[in-house]
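**Q** Could you look at this predicted model? Sequence included:
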Amino acid sequence: MGHIFKEMTRKIKFSKYQGAGNDFILIDNRHGFFDRDDHDAVRKLCDRRFGVGADGLMLLQDTKNFDFEMIYYNADGREGTMCGNGGRCIVAFARDLGIVRDKTAFLAVDGQHDAVITNNRVDLGMIDVFTVRRDGEAYVLNTGSPHYVEFVQALASMNVYQAGFAIRNNEIYREDGINVNFIEKEGHGYFVRTFERGVEDETFACGTGATAAAMAAAIRENLEGDVEIPIRVLGGQLYIAFRKAGDSFTNVRLKGPADFVFTGEV
């Protein structure tokens, strides 16, 4: 891969983690070796044919008053909004670096997050949500990133790329973009598939999307109080918990696996 990154004069060590199939490149940037404005390098690293390959890249950086700061980039190289599965993976990364042990408080683009880690399971605190809009039959809400949630049938056989691309690029959402989630009732929980902006494709999981989908399901089912909803994604199983009062969601938690895959240098 050296010819691709010949403009980079310093070797950069990275680690690869995945959370329910949502995969990320993580870089310990506490010494500032990686230029956070080098969006082209981020895009090349995330490229699955010519780089390491990932849904996104994160820098772990020092910051005041918190254990660390999470800087998140989409696979297209641009800094993104909050990534829930990325947040869980960077907590595991920080634990493996010895920065934290079984709990942490860190800073992300949407503010403070707390987390508890047990082995490879991370329970991540998400932002409160107080506004849910409707777009026809769909629900639109921001769980750290903007999400569109539509209830469907026969989700397993649905062309999520085609349907999600059309919604993400329609006249309403084209300029700012939106993540598009399709959800179907399944046993005691739900099955969710997501087309992610920035990746511009379906991913195996989306943490903020699973959170948004669970909130939409709670509204649809008229649930109130303390709620936990199982959400199955293509890459595994997530659990979303919150306290619901009308369209307000507090004490929001995203729970699931965060696994180390490999490490290397570029």
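**A** Thanks, I have the structure now.

**Q** Every contact and neighbour count from this point should use C-alpha atoms.
**A** OK.

**Q** Check the secondary structure at residue 40 for me.
**A** Here residue 40 is helix, with the state taken from DSSP: H, G, I helix; E, B strand; the rest coil.

**Q** which residues does the closest residue to residue 195 other than its chain neighbours contact?
**A** Leaving aside its sequence neighbours, residue 195 sits nearest to residue 202 (CA to CA, 6 or more residues apart in numbering; 4.1 Å). By CA atoms under 8 Å, 6 or more residues apart in numbering, the contact set of residue 202 is 160-161, 193-196.

**Q** Give me the buried subset of those.
**A** Buried members of the contacts of residue 202, scored by 16 or more other CA atoms under 10 Å, are 160-161, 193-196.

**Q** So which of the residues you listed sit within helices?
**A** Residues of the buried ones among the contacts of residue 202 located in helices (DSSP state H): 160-161.

**Q** In JSON lines, list the buried ones among the contacts of residue 202 along with distance to residue 180.
**A** Formatted as JSON lines, these follow (distance: CA to CA, whole Å):
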{"residue": "160", "distance to residue 180": "9"}
{"residue": "161", "distance to residue 180": "10"}
{"residue": "193", "distance to residue 180": "8"}
{"residue": "194", "distance to residue 180": "6"}
{"residue": "195", "distance to residue 180": "5"}
{"residue": "196", "distance to residue 180": "7"}
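
**Q** Closest one of the buried ones among the contacts of residue 202 to residue 113?
**A** The closest of the buried ones among the contacts of residue 202 to residue 113 turns out to be residue 196 (CA to CA; 21.9 Å).

**Q** try it against this one:
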Amino acid sequence: MRVAFVKMHGLGNDFVVIDRRVGNVPPVDTALARSLADRRTGIGCDQLVVIEGSQAADFRMRIFNPDGGEVEACGNASRAVALLHGEPARIETAGGIIHARPADHGIAVDMGHPRFEWNEIPLAYAMDTYSMPVGWDGLENPIAVNVGNPHVVFFVPDTDSIELDRLGPQIENDPLFPERVNVNVATIVNRHSIRLRVWERGAGLTRACGTGACATAAAAIKRGLVERQVTVALPGGTLAIALGEDSAITMTGPAAEAFRGSFEWGAFA
């Protein structure tokens, strides 16, 4: 059977979106996600996004990394599916229900509240998550935060000088993180601006990571390094992050549709 897809991106973080509510699309599994994500033999993407019906929200969004692993949340993918939806929506994810709506500069997504307790990240054992007493080859004392998925954030003088392609996989797969972790290296430009690079769990170096921008902003605010509204500049572009008085995070940024197509299910499943 042929299945329709939409190719989308948020700041260059690209997705193949399949809507299982349309037609009789079979369930998606790890093997299909890996096959479709392959940039040489598949369609190619950073994440496969599957839209399904939901009893708890307007629809459910499932997110698969190129390694086939399913993850809890993706801020850029949230903006992409919200753009497809075209109006305010409540979106069910494995990390909880989020809210998205059209905004002046793209799509605004209410990402919920950052969580900092060690068992909410989760970590393998209890420790201070605001200045973790750990390090990897010069990257030291990160702050850990869960914004629907787990992140560690390192504040460094120059994010571009960090060998993130080498250190990222080491940190991601360290036994300290039983569910692995996303790795962020950030430089504070001023009280309203952050530069950021992200090693994304299960995907590697990425041009943009919405939850990484949210986690980094929340961590910087928690340490008193920036104000409660900041811009986060990633290699693919800039996101606006705001932390409300109730500590809920709002992320605002662009999303775009690249093209539409279809594929033969049996060739990839």
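**A** On my side now, so go ahead. This is a predicted model, so every value here is computed, not measured.

**Q** circling back to that earlier point, closest one of the contacts of residue 202 of structure 1 to residue 16 of structure 1?
**A** Of all the contacts of residue 202 of structure 1, residue 196 has the smallest distance to residue 16 of structure 1: 19.7 Å, by CA to CA.

**Q** Against residue 56 of structure 1, how distant is the closest one?
**A** Residue 196 of structure 1 sits at a distance of 11 Å from residue 56 of structure 1 (criterion: CA to CA, to the nearest Å).

**Q** Equivalent analysis for residue 204 of structure 1, please.
**A** For residue 204 of structure 1, the distance to residue 56 of structure 1 - CA to CA - is 13 Å.

**Q** Neighbour count: these two, which is higher?
**A** Counted by other CA atoms under 10 Å, residue 204 of structure 1 and residue 56 do not tie: residue 56 has more neighbours, with 28 against 19.

**Q** In structure 2, what residue corresponds to the more buried one?
**A** Aligned by TM-score structural alignment, residue 56 of structure 1 pairs with residue 47 of structure 2.

**Q** That match and residue 67 touch, don't they?
**A** No. Look at residue 47 of structure 2 against residue 67 with CA atoms under 8 Å: they stay out of range, at 9.4 Å.

**Q** In space, not sequence, find me the middle residue of structure 2.
**A** By CA atoms, centre = their mean, structure 2 has its centre lying nearest to residue 74, at 3.2 Å.

**Q** Touching, that one and residue 63? I think so.
**A** Yes. With contacts counted by CA under 8 Å, residue 74 of structure 2 reaches residue 63, the gap being 7.4 Å.

**Q** and the residue of structure 2 most remote from its centre, how far is that from residue 24 of structure 2?
**A** In terms of distance from the mean C-alpha position of structure 2, residue 1 ranks first, at 30.8 Å (CA atoms, centre = their mean). The gap separating residue 1 of structure 2 from residue 24 of structure 2 is 9 Å, by CA to CA.

**Q** do residue 229 of structure 2 as well
**A** In this structure, residue 229 of structure 2 and residue 24 of structure 2 are 44 Å apart, going by CA to CA.

**Q** neighbour count winner among the two?
**A** residue 229 (19 against 9).

**Q** Contacts only, for that one.
**A** The contact partners of residue 229 of structure 2, taken as CA under 8 Å, 6+ apart, are 192, 240-243.

**Q** Among the residues you listed, list the two that are farthest apart in space.
**A** Within the contacts of residue 229 of structure 2, 192 and 243 form the most distant pair, 12.4 Å apart (CA to CA).

**Q** where along the stretch 1-150 of structure 1 do the strands fall?
**A** Ranges of strands within the stretch 1-150 of structure 1 are 13-19, 22-28, 56-61, 69-74, 103-108, 111-118, 121-125, 132-135, 138-142, 146-151, based on DSSP state E, counting those that start in this stretch.

**Q** average gap between the longest one and structure 2?
**A** It stands for strand 111-118 of structure 1. Average distance, strand 111-118 of structure 1 versus aligned residues of structure 2 after superposition (mean CA distance after the TM-score superposition for structure 1): 1.6 Å.

**Q** what is the orientation angle of that strand with strand 69-74?
**A** Strand 111-118 of structure 1 and strand 69-74 meet at an angle of 100 degrees, taking axes from the mean of the first three to the mean of the last three CA atoms, to 10 degrees as the criterion.

**Q** just the angle between strand 111-118 of structure 1 and strand 103-108, please?
**A** With the same axes, to 10 degrees as the basis, strand 111-118 of structure 1 and strand 103-108 are set at 150 degrees to each other.

**Q** helices and strands around strand 111-118 of structure 1, which ones?
**A** Judged by 3 or more CA pairs under 8 Å, 6 or more residues apart in numbering; DSSP states H and E, the packing partners of strand 111-118 of structure 1 are helix 84-97, strand 103-108, strand 121-125.

**Q** Let me see the contact set for the aligned partner of residue 74 of structure 1 in structure 2.
**A** Matched by TM-score structural alignment, residue 74 of structure 1 corresponds to residue 65 in structure 2. Residues counted as contacts of residue 65 of structure 2 (CA under 8 Å, 6+ apart) are 33-34, 37, 46-48, 71, 202-203.

**Q** Same list (those) but as a markdown table, adding distance to residue 107 of structure 2.
**A** Shown next, in a markdown table, are these (distance: CA to CA, whole Å):
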| residue | distance to residue 107 of structure 2 |
| --- | --- |
| 33 | 26 |
| 34 | 28 |
| 37 | 25 |
| 46 | 20 |
| 47 | 19 |
| 48 | 20 |
| 71 | 21 |
| 202 | 25 |
| 203 | 23 |
